[in-house]
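**Q** One predicted model, sequence on top.
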Amino acid sequence: MASLRKIGTAFALASVFPVTLALEVCTEIQRAVSSASAVYYPGSRNYTADNAHWVASSIQSSACTVEPATAADVSTIIKLLGKTKTPFAVKGGGHATNPGWSSTSGVQIAMTRFNTVNYDKKSGTIAIGSGMIWDDVYAELEPHGVIAAGGRVPGVGVAGFTLGGGYNWLSNKVGLTVDTVLGYQLVKPNGDIVSVTATSNSDLFFALKGGYNNFGIVTQFTFKAFAVGQVWGGLLTYGAAQAAAFNAAFASFAVNTTDPNAAIVSGFALDASGKPIVANIMFYNGPSPPAGVFDKFLAIKNISSDISTRSFHSLVEAAPQDLPTGTRGYFDTLSFFEYTPPIINAILNETTFWGARLGAFNASVGYHLEPFLKTLYTHNTTATAFPFLRSQRFVPLQLQFTWNSPKYDTIMREFMEQSAAHLTNVANQNGQPIQELPLYPNYALFSSPAERIYGSNLPRLKAIKAQVDPQNVMGLAQGWKV
């Protein structure tokens, strides 16, 4: 191992780290971990599953995959990786669209065996393993009539979503998901296993609330539990002829709605004929909404409707998320002070423009609008890594481009950046200087600077990083690095 450590230091980047050396580290890990954990190699079913991602562009062929089952084994793994300077990645649900954020050509750590959900009625808390996805969490919690405030669509992992901030269906009432986390079980870069709470380590507690994978590997999250019974909502779709009516209804909802139990996520895309189509997911935290909350949306003639009183898990499952096998894709994001009619119309125009242009690449586009109340960031009086700005409400826009051929990866990134730049100009021209607003890390494209993610929090995050990870072990994994 001495020679391995020396060579590994010279190959800190995954792109140049020899596969033979990574395989040696895989062998060392296999020998060192307990029988509860396992290492897999190309050709096995577990290896394929451990490297799988929601979009094919996020998949890499790792030297091996490791499925740790205990925090002690995670400790053993991270110490070996740090000692040998071996590139690695940590995968929770595999929903990241930034290549390398949860994949690697080195050692892939799949947290799939951290799959427990424990509701403590007495304390009103839920402890969730970092290998879970949110729709499975909701299914397990449904008999108890509670949820943790997590993902809104199927397939989203608990770990990446939570470490990136977490806009959720209850955000208007309880804030971001990071605002509802009470504690973390963390394996630090030096292998120490610690419980991180507001009182045990306020700096790390702050850093993990949006600070991604800079400070170690989280094996378990403890969330506040929220009572949720039957909810109302589902998916409505509208055709091109109804786009103007929808835009007016959306603008009215974004500005006038004050009910913290109501929320929507709306998306523009193109149908098979190249015309705009609108998907509108509505949510109300109760069996039926009061009159007037969603009436304007319901009055518009729709193509399809999946609106009903249902369980929370059923509502999340109703959101469309499946992609054809082999689909590649990126997310990008902007933040606005407000969704005004000019902004909404500009987003619809971008959908039509880029949808038509990308047809030649056999690609598709989606723009997803997410309005929230002005009180969104006031539910937590304690600072969090994200967002760095809480005194001003801002709302995210998600751009989603998908395509099939890897030869288009670079040009799709360039197209997304052009679209984001154009919408930034439109916002500026309409009195919204948005270029300094935070970018939501779970949507931001990999080319976005960390300064736009963490802003004024960056110096504090760097100081915490230097203290907890002086050897920069977590720098061997990609992500939003501080």
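**A** It's in.
**Q** Please make it C-alpha for all contacts and neighbour counts, starting now.
**A** Will do.
**Q** Stretch 108-118 spans what distance, first to last residue?
**A** 27 Å (Cα to Cα, to the nearest Å).
**Q** Stretch 90-103 now?
**A** Taking Cα to Cα, stretch 90-103 runs 7 Å from one end to the other.
**Q** Please, where are all the strands along the stretch 251-400 of the chain?
**A** 262-270, 276-284, 304-305, 308-310, 328-336, 364-369, 395-403 (DSSP state E, counting those that start in this stretch).
**Q** Pasting the second one now:
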Amino acid sequence: MLSARKWLLSIASAALLVSATPAVDDRRSSAAAACARVGTKQELSPAFAGSVQYEHDISHWSNASSLPSLCSVQPDSPQEIQQLFSIIKATRTPWAVKGLGHCNNNNMSSTYGLQIDMSQFSQIALSEDKKSLKVGTGLNWGQVYGYLAPHGLIVVGGRSPTVGAAGLLLSSGYAWLTNEYGFAIDNTLSADIVLPNGTFTTVSENHGADIFRALQGGLNNFGIVTSLTLKTFPIGQVWGGSLQVTGDLTAMIDATVEYSAKPSVPQATLAVEFLAVNGTATGLIIMFYDGPTPPPGLFDAFVNLPNATGSVKTQSFIDFVQAGEVAAAPNNRATWYSAPILNWTREIIEYIGEQAVETSIKVAQQSKSGTLVSGNIEPFGTQAYSFSRGSAWPHDTAHPYNTFNGLVMWTDPQDDKILFDLTIEYHTKIWQKAIELGISRPKGEVFFPPNYSQGITPVEQIYGPNLGWLRTLKKKIDPWNLISLTGGFKI
């Protein structure tokens, strides 16, 4: 707990910052009042610029997603979150809530105002019958998988161990097990949430079903989620790994086209990436099979590529996930954008590779610090969409769109606008080409996954026909419109 003298001095310093930067005056003046009120609460301890906690609380996997909040706080109970909503209501301050910070846009889980960090919500508990797992929204997937490993169980969760549980479970949730069990949002059983009106409740299909549905892709539009309960599934040894391909990528493209044309195997998942730097592309192939050995012929064309190096083997699930993790540089900045793809034809795969290379040349020419452009191909089967329960984000077997995901990385903040713009241009070319090829649809007919989308994406393009009931529900539980004070895809 900061002493009264320390937090008053911090507020005074913040006031000087406000007067020195008129462009952010409106956002920071109300935030100063909010931070002062947080400092008067014995249960809460605000952190300010220069402290270790503050730097942790505002940090993101991509530094381009971070904003310098006026103060930050780590609540550790629903009651403390209720106090924070009371402060936000009284001061009308901008605010944001962050799990682990794997967001690709600023002003979504970051803010110039009051930053709320969920690190203290790190509880995890397996039910007595071992059919469900309760996870706090401050956990990452490595912690979740590590907890479950001794029990021979798994949940549908993130493909990277450092991705946070909260963001994935409230957005869409592409997973290594999606072909087999659906998206992560399809496998939640309940959620504990503090609503903007101050109510703390547990919602499920049997209680608060409308809120429960809204949380399946609704992100931060309905309150602050403290924990979620997930279905568990048995898991044993799995097969998989990654291969790096250099030189001519024709054979990799051939193998991807061949794989995508086969009937989908629910236990299998594939990701193929073009990685381009200054006009030169290499390939990355990640294969996964839920079992010790994949069916003959399923992945053979990839494993037998003569210009590939790497390792695929039988191993535990957690070893597979951890082997694929690549630590981001401390100064990493990145963003990405998706495009809906119905079928992975040769034409679209080759075009993605061409555009990754072309974009990497533009990055080298127009920026000072661009490091990488990637184009990701993820051929999920139609059955992956059969688990949908009518969630906020529309996804079903009538529209089983996969997603191309284009990512750009750099290091210098001065390059932010240039590289965000190039990412959007890259995405737009892929989407338009897919529409020309008849394997995508124009705006209003396909809906983008929220965690793969740029902040400029119209909310109608994410929630589509569900916007009506989502907006009605939001007005009901947020009569003071506190959610409008945080960023994101506002309904």
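**A** Happy to help now that I have it. The model shown is predicted, which means the values in this text are computed figures rather than measured ones.
**Q** Switch the strands of the stretch 251-400 of structure 1 over to TSV, and while doing so, append mean neighbour count and distance to Phe88 of structure 1 to every line.
**A** Converted to TSV, the strands of the stretch 251-400 of structure 1 look like this (neighbours: other Cα atoms under 10 Å; distance: least, Cα to Cα, whole Å):
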stretch	mean neighbour count	distance to Phe88 of structure 1
strand 262-270	22	34
strand 276-284	23	37
strand 304-305	14	44
strand 308-310	17	41
strand 328-336	24	21
strand 364-369	22	31
strand 395-403	22	26
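**Q** just so I know, which of those strands lies nearest Leu235 of structure 1?
**A** Of all these, strand 276-284 sits nearest to Leu235 of structure 1, with 4.4 Å by Cα to Cα.
**Q** whereabouts in structure 2 does that closest one align?
**A** Under TM-score structural alignment, strand 276-284 of structure 1 corresponds to residues 281-289 of structure 2.
**Q** With structure 1 overlaid, report how far that stretch is off on average.
**A** Here the mean offset of stretch 281-289 of structure 2 against structure 1 after fitting is 0.8 Å, by mean Cα distance after the TM-score superposition for structure 1.
**Q** Nearest to Asn115 of structure 1, out of the strands of the stretch 251-400 of structure 1?
**A** In terms of Cα to Cα, the element of the strands of the stretch 251-400 of structure 1 nearest to Asn115 of structure 1 is strand 308-310, at 25.6 Å.
**Q** Can you tell me which helices and strands that closest one packs against?
**A** strand 231-238 (3 or more Cα pairs under 8 Å, 6 or more residues apart in numbering; DSSP states H and E).
**Q** repeat that with 10 Å
**A** Here strand 308-310 of structure 1 touches strand 231-238, helix 312-317, going by 3 or more Cα pairs under 10 Å, 6 or more residues apart in numbering; DSSP states H and E.
**Q** of the ones you listed, which approaches Arg413 of structure 1 most closely?
**A** Per Cα to Cα, nearest to Arg413 of structure 1 of these: strand 231-238, 27.9 Å.
**Q** against structure 2, where does the closest one fall?
**A** Strand 231-238 of structure 1 maps onto residues 238-245 of structure 2, going by TM-score structural alignment.
**Q** and the matching stretch, how far from structure 1 on average?
**A** Mean for stretch 238-245 of structure 2 is 0.8 Å (mean Cα distance after the TM-score superposition for structure 1).
**Q** For Arg400 of structure 1, what is the corresponding residue in structure 2?
**A** No, residue 400 of structure 1 isn't Arg; it's Gln. Per TM-score structural alignment, Gln400 of structure 1 is aligned with Leu407.
**Q** No further questions, thank you.
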